[in-house]
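Trainee: Provide a 3D model corresponding to the input given below.
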Amino acid sequence: MRKNAKEKLKRTLKCLLMGIIFAIGAVMVFVNSGIGHSYIVRSNAEKVSRNLTAKQAIKNAKKSTSYDVTKTKPVTAKTLFNASHYPALPIGRMSIPAVNIHNPVFKGFGTQGQNLSYGVCTVLPDRTLGSENNYVLAGHYMGNYGPAILDNLHLAKTGDVVYVTDMTQIYAYRIEKLTLALDPHQVSVEDNIPGQSSITLITCSDFDIAKYGYGKHRTVAQGTLFAKYPATKANLIKYELANRNVSNNQPQPQHKTAVSRIQNSPLQRCTLSQIIRIFAIIWVVSMIMLITIIWKE
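Mentor: Now for the predicted structure:
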């Protein structure tokens, strides 16, 4: 009997060891995958912009940054890890409700290029939101996993509205032009148009690699300012610029700005923390079942 119990204990320890090795392997595969990167970036974006106030946004806008595009890198597990060591300070938020795009906005790319791992970034230092200039924002294409950052920009249409806030005012721009195959060196899209308040959103056209190549073309949406609203709590919720936790706990406004054309799957609607909890529960239950089988033999 004692020998049998000792053998079962050995098998239990072996089962636990194999389970731990499997869990570590699964985590490594996840964090190095495109879907893992997408969920991590979405989680990062929500954390750094949580409960952002006008006072904080103004303070963050005064911090030093870099507009050196050569410091930017594709999103990998390594760049996400490195980015976590440097502060990401949002100066506002942006949304395109019609295509389910919601992001914090950052001043420049960050001193170490970290801001692109959290949301969209201003590309030029001399442009201001809502003024007579071209306000240029850039962000990564993460893949159709969530979506994250500007994944759905290629699904936008003329007439869709881009809302951007500095947490003091909300600026509404109507998209008038969408380009899917812009050469990366064609930077004239960033030029100002005299007397016009405009916005330009830029991301990679990696949604169709067979047609556009990987990182070889850019998707660009351009729009013109047509309205401005105070950044009240009600307006932030109405234009989908509020902290996700706040907006999810508030009743929907009577007049919706737009109905999203993008319907995410249940998995895409999950957060990183929810995925971690689900995986942990499955792992624990599996271990309990396997150990129970061992000791019932």
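Trainee: okay, CA-based contacts and neighbour counts for the rest of this
Mentor: Fine.
Trainee: Can you list the residue ranges for helices in this protein?
Mentor: For the chain, helices defined by DSSP state H occupy the ranges 2-31, 34-49, 54-61, 77-83, 209-212, 233-238, 244-248, 266-269, 272-296.
Trainee: and the fourth one, what does it pack onto?
Mentor: So that's helix 77-83. Under the contact criterion of 3 or more C-alpha pairs under 8 Å, 6 or more residues apart in numbering; DSSP states H and E, helix 77-83 touches helix 34-49.
Trainee: Can you mark which positions in the helix it packs on are buried?
Mentor: Going by neighbour count (16 or more other C-alpha atoms under 10 Å), the buried part of helix 34-49 is 34-46, 48-49.
Trainee: What of stretch 6-17?
Mentor: By neighbour count with 16+ other C-alpha under 10 Å, stretch 6-17 contains the buried residues Lys8, Thr12, Cys15, Leu16.
Trainee: Run a quick neighbour tally on the closest residue to the last one other than its chain neighbours.
Mentor: Right, the one you point to is Leu16. In space, and not counting its chain neighbours, Leu16 is closest to Met287: 7.0 Å by C-alpha to C-alpha, 6 or more residues apart in numbering. Applying other C-alpha atoms under 10 Å, we find 18 residues neighbouring Met287.
Trainee: want to put them side by side, so please do this one too:
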Amino acid sequence: MRKWFKRFSWLLLVLVGLALIFHNQIAFYTLSKFQPTVTQKSVAKGKEKQGNYKWEKVQSLSAQQVLKARMEAGKINFIGYVAIPEIGLNVPISNGVDNINIALGAGTLKENQVMGQGNYALASHFIQGSSGRNILFSPLYYSGKVGQKIYLTDLKKVYEYKATVYKVIDPHQVEVVDDVPGKKMITLVTCDYTAEAGRVLMQGTLEKEMNFKDTPKSVLDKLVMDDNRWVK
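Mentor: Okay, the predicted model is just below:
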């Protein structure tokens, strides 16, 4: 019994040690595999839920936040997806910005935003290091450029934008999320590699609006995570 207990203790110590060493890798791997269930019903419910818009309280992304967010993912009502197929960006959207929801996807930066109207502004995290370059808004930092197609959907409509602006801005330039009279735009914001000194900004103008059911499958395959989740 004593021998068994000693072996078990050593095994436990080894496992704990490995978990500590690979903590970040484990967290970001679980995030890369995250596929929420998004349906027209959940979108409608999510639109009714108020978000948190205190940007200044959002912290830099950590492995602890990712793991906590994964445990609390069931509390989030996602309201659609944003995707830039050319660079592999594809994340779910929810209302507001806090440490939980933008650890799992993109958050709206203003209250009562409507897809296809005004300046639809979204933010998400950038993850440093090669293991995170395809997660959340990291592809925006590494591969974003003017001319790329940006898609939004709430599973009823699909909105196609074309990127017209791509640059690094000062973190205090919050006016980039304001509506511009007469324009239908999208604004995507994430950190640059410094995490504090700059923000990567992509803006696009609306070019096309389609009914979800009429959207080519070639677009839908890149826009939503799993066609088994297109539940009416």
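Trainee: What value does the TM-score take for this pair?
Mentor: TM-score for the superposed chains, counting by TM-score structural alignment, normalised by the length of the second structure: 0.85, backed by 223 aligned residues with a C-alpha RMSD of 2.5 Å.
Trainee: Please verify my assumption that the residue nearest to Leu16 of the first structure contacts Leu17.
Mentor: No: if you go by C-alpha atoms under 8 Å, Met287 of the first structure and Leu17 don't touch, sitting 10.4 Å apart.
Trainee: between the helices of the first structure, which gets nearest to Gly130 of the first structure?
Mentor: Nearest to Gly130 of the first structure, of all the helices of the first structure, is helix 54-61, at 15.3 Å by C-alpha to C-alpha.
Trainee: okay, and that closest one goes to which residues in the second structure?
Mentor: Using TM-score structural alignment, the residues of the second structure aligned to helix 54-61 of the first structure are 40-47.
Trainee: Comparing the matching stretch with the first structure, how large is the average distance?
Mentor: In the superposition with the first structure, the average deviation recorded for stretch 40-47 of the second structure is 1.2 Å (mean C-alpha distance after the TM-score superposition for the first structure).
Trainee: ok, back up a step: pick the most buried one from the helices of the first structure.
Mentor: Highest mean neighbour count of these: helix 34-49, a mean of 20 (counted as mean count of other C-alpha atoms under 10 Å).
Trainee: now that one against helix 2-31, angle please.
Mentor: If you take axes from the mean of the first three to the mean of the last three C-alpha atoms, to 10 degrees, helix 34-49 of the first structure sits at 70 degrees to helix 2-31.
Trainee: Any chance you could list what contacts helix 34-49 of the first structure?
Mentor: Outside helix 34-49 of the first structure, the residues within contact range by C-alpha atoms under 8 Å, 6 or more residues apart in numbering are 30-31, 75-77, 80, 88-90, 93, 103-104, 117-119, 142-143, 145-149, 243-244, 271-272.
Trainee: Just those residues: which are in strands?
Mentor: Taking DSSP state E, the ones among the contacts of helix 34-49 of the first structure that sit in strands are Pro90, Arg93, Asn103, Pro104.
Trainee: if I line the two up, what does Ser124 of the second structure land on in the first structure?
Mentor: Matched by TM-score structural alignment, Ser124 of the second structure corresponds to Gly139 in the first structure.
Trainee: Please name the residues that touch its match.
Mentor: Leu116, Gly119, Val120, Cys121, Ile149, Leu150, Leu201, Ile202, Thr203.
Trainee: Nearest to Lys228 of the first structure among those residues?
Mentor: Leu201 (18.7 Å).
Trainee: I figured that closest one was touching Glu190, is that so?
Mentor: No: applying C-alpha under 8 Å, one finds Leu201 of the first structure not in contact with Glu190, separated by 9.4 Å.
Trainee: more crowded one of the two?
Mentor: Between Leu201 of the first structure and Glu190, counted using other C-alpha under 10 Å, Leu201 has the larger neighbour count: 26 against 20.
Trainee: Report the separation between that one and Gly195 of the first structure.
Mentor: Remark: distance between Leu201 of the first structure and Gly195 of the first structure (C-alpha to C-alpha, to the nearest Å) = 19 Å.
Trainee: which residues sit against stretch 287-295 of the first structure?
Mentor: Lys8, Arg11, Thr12, Cys15, Leu16, Gly19.
Trainee: what's that stretch aligned against in the second structure?
Mentor: Using TM-score structural alignment, stretch 287-295 of the first structure pairs with nothing in the second structure.
Trainee: picking that back up, derive a ChimeraX selection command for the buried subset of the contacts of helix 34-49 of the first structure.
Mentor: Filtering the contacts of helix 34-49 of the first structure down to the buried ones (16+ other C-alpha under 10 Å) takes a single ChimeraX command:
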select :31,75,76,77,80,88,89,90,93,103,104,117,118,119,142,143,145,146,147,148,149,243,271,272
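Trainee: hmm, back to that, let me have the helices of the first structure in a markdown table, extended by distance to Gly159 of the first structure.
Mentor: What follows is the helices of the first structure, written out as a markdown table (distance: least, C-alpha to C-alpha, whole Å):
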| stretch | distance to Gly159 of the first structure |
| --- | --- |
| helix 2-31 | 37 |
| helix 34-49 | 26 |
| helix 54-61 | 29 |
| helix 77-83 | 34 |
| helix 209-212 | 25 |
| helix 233-238 | 18 |
| helix 244-248 | 25 |
| helix 266-269 | 26 |
| helix 272-296 | 33 |
